[in-house]
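Novice: Sharing a model prediction with you, sequence too.
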Amino acid sequence: MESTANVRHLDLSSNRIGREIPGLEKHHYLHSSHLFSYSALLLANNRLSGAILTSFCSASSFSVLDLSFNNWSETFDVSNNNLTGKLPKSLGNCKSLALLNVRNDDFEGSFPCMLPLSLRILVLRSNRFHGDLRCSKSWPNLQILDISLNNFSGNVEPLNFSSWSGGIPDAIGNLSSLYLLNLSRNVFTGGIPESLGGLTELGSLDLSSNKLTGRIPHELTELGFLSILNVSYNDLTGMIPIGRQFQTLSADLFEGNAGLCGFPLDRSCSRPPRGPSEPEDDSMPSESKVGEIE
């Protein structure tokens, strides 16, 4: 029999292997002393459940690790790696999945609509996801949604969250559990949906570095727990709303919008604010220059 030291691939897929991975480690080939010797470990299409074993992350010899088509639950965190390709559709089988974090990887493809309704935290930050947001469902338990630093696009005004079709969905305001929403550094267009004022638990809203236009909805002043509102580096216009938490926000959270005026910016609304492409009027006092984001 070939010794395990010479075994480079182990294929246990399409069997009836059950229980959680810690119990599976009792298998001779899955003791940690053997686990790290494989270049490919295939465990797809079994009955594995529970949390994915964290020691997999220490197996630097892996070139292929296939855990698809099982019954994983709880959390899936593979952030800060060099993972590429598309998210596996089999994640939709994780009916108890609460957290998906792929921050700072190199995934691509469209928004992962296959994710289960149990999802509470979704972090796609800093990858190469792209395209319009098109999904036929929503996630009623979602509390944190961070899809910043990608290439998502589309108009943000007339959209319905349960049938995404382009940008910041209008009916996203129905996600009453949401307390962090980060859509920054994409290419969203259109206006900020008034329905965001319905996110009564929201504490942080980051819409910065997009191509949003129009006014900041007054409805956002109703968000009593809001401590961060970043709309910098868009093409917003008009007076910044007055009320509640808005009075505690700093000017840098609004900079990069030449058409905005009012507190906390040092720009009076006594005259119509300049449009994004309009030159300054030399007959009026010079406004402070807006810095550019690095």
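Specialist: Received it, and whenever you're ready, just let me know what you need. Numbers count the residues shown, from 1 in each chain.

Novice: going forward, measure contacts and count neighbours with C-alpha atoms only.
Specialist: Will do.

Novice: quick one: the helices in the stretch 101-250 of the chain?
Specialist: Along the stretch 101-250 of the chain, counting by DSSP state H, counting those that start in this stretch, no stretch forms helices.

Novice: Do I have it right that G197 meets L220?
Specialist: Yes - using C-alpha atoms under 8 Å, G197 is in contact with L220, at 4.5 Å.

Novice: Give me the more crowded residue out of these two.
Specialist: Each of G197 and L220 has its neighbours counted (other C-alpha atoms under 10 Å); L220 has more, 25 against 18.

Novice: dump the residue contacts of that one.
Specialist: E194, L196, G197 (C-alpha atoms under 8 Å, 6 or more residues apart in numbering).

Novice: Give the burial count for the closest residue to T200 other than its chain neighbours, as a bare number.
Specialist: The spatially closest residue to T200, leaving aside those adjacent along the chain, is L223, at 5.6 Å (C-alpha to C-alpha, 6 or more residues apart in numbering). Using other C-alpha under 10 Å, L223 has 20 neighbouring residues.

Novice: repeat for L65
Specialist: 15.

Novice: three-state assignment of it?
Specialist: Three-state call for L65 (DSSP: H, G, I helix; E, B strand; the rest coil): strand.

Novice: then this one, side by side with the first:
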Amino acid sequence: MGLSGNLDVNTLSQLTNLLTISIMNNNFEGPFPNVKKIGGRLRGMFLSNNRFSGELPDDAFAGMKSIRRILMANNEFTGKIPTSLLGIPKLVELQIQNNKFNGTIPAFSQEDFQINVANNRLEGPIPSQLSSQSATSFAG
């Protein structure tokens, strides 16, 4: 679509029935949008292929119990993977490859969970809970 600039989450929060945010393949930039303002009904968040950057707060996903898919690949996020992702019971897909996350991979335990953390700056062992994942999900 060719959209650019910062994402105005305050405007999105006025959409009380919003279930999905899909702004992939644009030129949005700036810090991670505070999607908690949108509310706990969000089911999908697709932010891949933009220019978002910076660290995500550890509580970035707190209270988001309904979200199932989070795609944030190919941005410039840094810092640790937020542990608030561990508290999302319905999460089935997390794609955060090709960013600059560091630290260790959290021990995700969601059922039927797919993750891709390839090409980040992560270190340490792959948690045993994720041993069934494809090796390419951790490459780089």
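Specialist: Thanks, I have it. Since the model is a prediction, treat every value here as computed from it, not as a measurement.

Novice: related to what we said a few turns ago, now render the contacts of L220 of the first structure as a markdown table, adding distance to A40 of the first structure.
Specialist: Formatted as a markdown table, the contacts of L220 of the first structure follow (distance: C-alpha to C-alpha, whole Å):
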| residue | distance to A40 of the first structure |
| --- | --- |
| E194 | 50 |
| L196 | 46 |
| G197 | 49 |
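
Novice: Which residues does stretch 33-47 of the second structure contact?
Specialist: Residues outside stretch 33-47 of the second structure that contact it (C-alpha under 8 Å, 6+ apart): 7-10, 12-25, 60-73.

Novice: do the same with stretch 208-218 of the first structure
Specialist: Here stretch 208-218 of the first structure has contacts from 183-194, 230-242, using C-alpha under 8 Å, 6+ apart.

Novice: rerun at 7 Å
Specialist: If you take C-alpha atoms under 7 Å, 6 or more residues apart in numbering as the criterion, stretch 208-218 of the first structure is touched by 184-192, 194, 230-238, 240-241.

Novice: Strands of the second structure, residue ranges please.
Specialist: 4-5, 20-22, 27-30, 44-46, 51-55, 69-71, 76-79, 93-95, 100-103, 114-116, 121-122 (DSSP state E).

Novice: Quick check: N151 of the first structure vs P193 of the first structure, distance?
Specialist: As judged by C-alpha to C-alpha, to the nearest Å, N151 of the first structure and P193 of the first structure stand 20 Å apart.

Novice: Correction: the previous question concerned G109 of the first structure.
Specialist: In terms of C-alpha to C-alpha, G109 of the first structure sits 25 Å off from P193 of the first structure.

Novice: okay, the two: which has more neighbours?
Specialist: P193 (21 against 14).

Novice: sorry, back to before: can you tell me which of the contacts of stretch 33-47 of the second structure are buried?
Specialist: 7, 13, 19, 21, 23-25, 60-73 (16 or more other C-alpha atoms under 10 Å).

Novice: Next up, the contacts around the corresponding residue of the second structure for L183 of the first structure.
Specialist: Aligning on TM-score structural alignment places L183 of the first structure opposite M72 in the second structure. Going by C-alpha under 7 Å, 6+ apart, M72 of the second structure touches F46, L47, S48, Q95, I96.

Novice: Which member of the residues you listed is positioned nearest S132 of the second structure?
Specialist: Q95 (16.1 Å; C-alpha to C-alpha).

Novice: gap between that closest one and N74 of the second structure?
Specialist: Counting by C-alpha to C-alpha - Q95 of the second structure and N74 of the second structure are separated by 9 Å.

Novice: Show me what the residue nearest to T200 of the first structure aligns to in the second structure.
Specialist: By TM-score structural alignment, L223 of the first structure lines up with Q110.

Novice: In a markdown table, list the strands of the second structure along with distance to A135 of the second structure.
Specialist: Listed next are the strands of the second structure as a markdown table, based on distance: least, C-alpha to C-alpha, whole Å:
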| stretch | distance to A135 of the second structure |
| --- | --- |
| strand 4-5 | 34 |
| strand 20-22 | 28 |
| strand 27-30 | 30 |
| strand 44-46 | 23 |
| strand 51-55 | 26 |
| strand 69-71 | 19 |
| strand 76-79 | 22 |
| strand 93-95 | 14 |
| strand 100-103 | 18 |
| strand 114-116 | 9 |
| strand 121-122 | 14 |
